[in-house]
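> Build me a model from this:
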Amino acid sequence: MTIPHDDLLRYRAEFPILSKKVYLNSCSLGALSTRTRAAVNGFMDDWENWGASAWYRDWIGVLADTRREFAMLIGAGEHEIALLPSVSAALGALASGMSSTFTERPEVITTDLDFPTVHYLWQAWHREGVELTVLPGNGVTVPLEQWEASLSPRTALAMTSHVFFTSGAIQDVQVLTEMAHAQGALSVIDAYQGTGQLPTDVKALGVDVLMTGGLKWLLGGPGIVYLYVREGLIPRFEPLLTGWFANQHQFAFDPNRFEYSSDARRFESGTPPLASVFAGRAGLQILNEIGPQRIRERTSALLYDFIDRARARGWDIRGASMEPEQRAGIALMNVADPTGLTAALKERNIILDYRPGAIRYSTYFYNTVEENTMLLEALDELLR
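Modelled structure (predicted):
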């Protein structure tokens, strides 16, 4: 199999872990780049050398730059982007801004393949009248027909993943959004396992809300999440979970003058975690520099190099029949002892992850065919 874009291997020098480990776990935590470390060190230098004056010297501008970099990556406007510390915080702000909607449309629909944070938050909102419907998947994905049959005029939100973390399956969120809109509902997309490794154009997809973060494919580490809210929807939300960064008159410091920001910053709250913002911006700059289409082409080819060779050995890959366009850069292989196997691989300096019943492999633009071979040969021995 030909792996495209070998020119991207020049980026390997920016990721020190790649000289020490076979790192095949970007779907859990993206590798740390020297650029990201330098960005965080730059923040610390500002703090040390300038103290509070760093806010107006640099830091406010970095917040705007970070919103702009993410907007560029997903085809949005900077005014449609908010920065938050976690998806939980983003969902909390969103939910607290639509209480009146739940009076007439109490239902939120998600799936049992979505990350549990989604379930936990909406289960907590049951006390505010939200009714959570969880669609059962087939272990790999949830058919669109199932979504269509479940959506109704009682549905407020269709909340689900662009890419399922348990299988790597890509959902057609454009069609799903059209189905939601046909019933008057909004689409809220958890793109944590998608954006960065998949080209994402929110305008072409038509999604209403999209959220993702730096932890995985966006190479920014923990503590930074990006929330996109479609421009026309922004005025509809007045979050109860709020703070001074959501105030249109933020620097007036007037306790009697609160007006929601006219743009997506109304979803922000208190002082942001600046070290994470600096790290996040550096990661986004790398991805915008490369371009998501090139990343997707290389990642998919590396993924199927592994899948094809694993299946030739008779190993059980979840969703093995999925076509390349249906799968992101994640594969799960069913094994008897995923925890033990992951630990044994770590002893060989091969880093991947596990989920119930399977080891989880992921590849990225900085990985190589040779690393796939090293993993496969190690599995040959360990599964003998």
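> For the rest of this, base every contact and every neighbour count on C-alpha atoms.
OK.
> which residues of this protein fall in strands?
When assigned using DSSP state E, the strands of the chain occupy the ranges 22-23, 81-84, 107-111, 131-135, 155-161, 186-190, 209-213, 225-229, 330-334, 350-351, 353-355, 358-362.
> Mind checking those for the one nearest to Leu375?
Shortest separation from Leu375 across the strands of the chain is recorded for strand 350-351, at 6.9 Å, computed as Cα to Cα.
> Quick check: which helices or strands does the closest one pack against?
Counting contacts by 3 or more Cα pairs under 8 Å, 6 or more residues apart in numbering; DSSP states H and E, strand 350-351 packs against strand 22-23.
> what comes up buried for stretch 205-212?
Gly206, Val207, Asp208, Val209, Leu210, Met211, Thr212 (16 or more other Cα atoms under 10 Å).
> For Pro239, grab the count of nearby residues.
Counted with other Cα atoms under 10 Å, the burial measure for Pro239 works out to 21 neighbours.
> To check against the first, give me the structure of this:
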Amino acid sequence: MGLCARSARRLPRPLARDPERLRGQRHHLRERDAGLPRPPHRPSRQVSQGQAPPRRRRRLPLEPLPPPGPERPPGLYPRHRPPPPGHPWVEPEDFLDRWTPEVGLALLTWVSSTSSHRLDLAPLVAHGRQMGSLIGVDVTQAAGLLPYDCMAPEVDFTISTSLKWMCGTPGAGILHVAPRLIAECEPELRGWFSQDNPFNWDIARFAYAPDIRRFDSGTPGIVAALASLPALDWHAAQDHAALLAHNRRLTHRLIEAADALGLDLATPRPEPRRGGSVMLRLPHEYPAPEVVSKLRAQGITTDHRGQTLRLSPGAMTTEEGTERLIEILSAALER
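Next up is the predicted model:
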């Protein structure tokens, strides 16, 4: 989660030469997977770029800061609340302590990439409305697995990815902006596709497109969007409740195995409080890079953040594969 004193800029986006096919890709993300209503939404090359939100003409409340200078260039200044020592995630009540009326923008990470901790969005959004903040939600770590609706609770913008549970390639994410805000937004990062007429070459007559297209930028990249279409087509045709149930069976087994191995969980145990991944804290005598390498040598793909081992059983992960992971992990830890 992040709180910022002001909002700044938006992003480039990929565009297919066949607009109907790209529209189909966006609809898969929107209607079935990302909980986004019909436009306004646009593709985004990177979620990181999507996190730089729209800039509004109306001035946002600013946190008192010294004037820009060598020590403080202009831009976004987050109020970051790190987790308490020994705790893998920030509890909402700790985050709310810093969410005051001076906060112009709050970006909520629905599911954490380092703990799989899942936020209860409703009370956070309600608090943000009382503070008068713009509210965005990053659903990257959950889109395609957990049901999401950008209207319940209603947020100002949503960003996501074509990766992870969506099964696509990098570079074909999505941005949704609440229709009521579009006319107020003037993205600082703009290009010829930000205009109503992209072929207007008179820079003195530049004008933002009247709709969501104003969040486009320069010459679009199409490869990622086109490369993701087969995966998104496949994903949109699946039984999403069955995909989630499959993930829950495997994550339950992983948590059970972690307990048997004496490994500390860095993920909440209750299902409603977590996403689709399970994070385990490895003992310091077993460096995580070495454990990941041993698993990879046996055909098991995992990753780590520090000493935290990240396990994300997806649509193609089998129960047999999960048992093999547990067996190899146990041997790697010599337990």
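> one step back: reformat the strands of the first structure into a markdown table and put distance to Thr141 of the first structure next to each item.
Putting those into a markdown table (distance: least, Cα to Cα, whole Å) gives the following:
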| stretch | distance to Thr141 of the first structure |
| --- | --- |
| strand 22-23 | 26 |
| strand 81-84 | 28 |
| strand 107-111 | 9 |
| strand 131-135 | 10 |
| strand 155-161 | 10 |
| strand 186-190 | 15 |
| strand 209-213 | 19 |
| strand 225-229 | 24 |
| strand 330-334 | 13 |
| strand 350-351 | 26 |
| strand 353-355 | 16 |
| strand 358-362 | 16 |
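> what's the closest of the ones you listed to Ala124 of the first structure?
Each of the strands of the first structure has some distance to Ala124 of the first structure by Cα to Cα; the shortest is strand 131-135, at 9.9 Å.
> what residues does the closest one touch?
Contacts of strand 131-135 of the first structure from elsewhere in the structure, counted by Cα atoms under 8 Å, 6 or more residues apart in numbering, are 106-112, 119, 122-123, 126, 142, 146-147.
> next one: that strand to chain centre, how far?
On the basis of Cα atoms, centre = their mean, to the nearest Å, the separation between the geometric centre of strand 131-135 of the first structure and that of its chain is 22 Å.
> So which bit of the second structure is that strand matched to?
Taking TM-score structural alignment as the measure, the second structure aligns residues 77-81 with strand 131-135 of the first structure.
> Show me the one of the strands of the first structure that comes nearest Phe267 of the first structure.
Nearest to Phe267 of the first structure, of all the strands of the first structure, is strand 81-84, at 6.3 Å by Cα to Cα.
> The closest one maps to which residues in the second structure?
Structural correspondence for strand 81-84 of the first structure: residues 41-44 of the second structure, per TM-score structural alignment.
> average distance between that stretch and the first structure?
Mean deviation of stretch 41-44 of the second structure relative to the first structure after superposition (mean Cα distance after the TM-score superposition for the first structure): 1.4 Å.
> Going by neighbour count, which residues in that stretch are buried?
Under 16+ other Cα under 10 Å, the buried positions of stretch 41-44 of the second structure are His41, Arg42, Pro43, Ser44.
> so which of the contacts of strand 131-135 of the first structure is the most crowded?
Busiest of those [other Cα under 10 Å] is Glu107, holding 25 neighbours.
> Quick check, it in contact with Ser150.
No - contact status for Glu107 of the first structure versus Ser150: not in contact, 10.3 Å apart, counting by Cα atoms under 8 Å.
> can you give me the helices in the stretch 1-150 of the first structure?
If you assign secondary structure with DSSP state H, counting those that start in this stretch, the helices in the stretch 1-150 of the first structure sit at 34-50, 54, 60-74, 87-96, 99-104, 116-124, 144-150.
> Quick check: which of those is nearest to Leu219 of the first structure?
With Cα to Cα as the yardstick, what comes closest out of the helices of the stretch 1-150 of the first structure is helix 34-50 (8.1 Å).
> give me the stretch of the second structure that the closest one matches.
Taking TM-score structural alignment as the measure, the second structure aligns no residues with helix 34-50 of the first structure.
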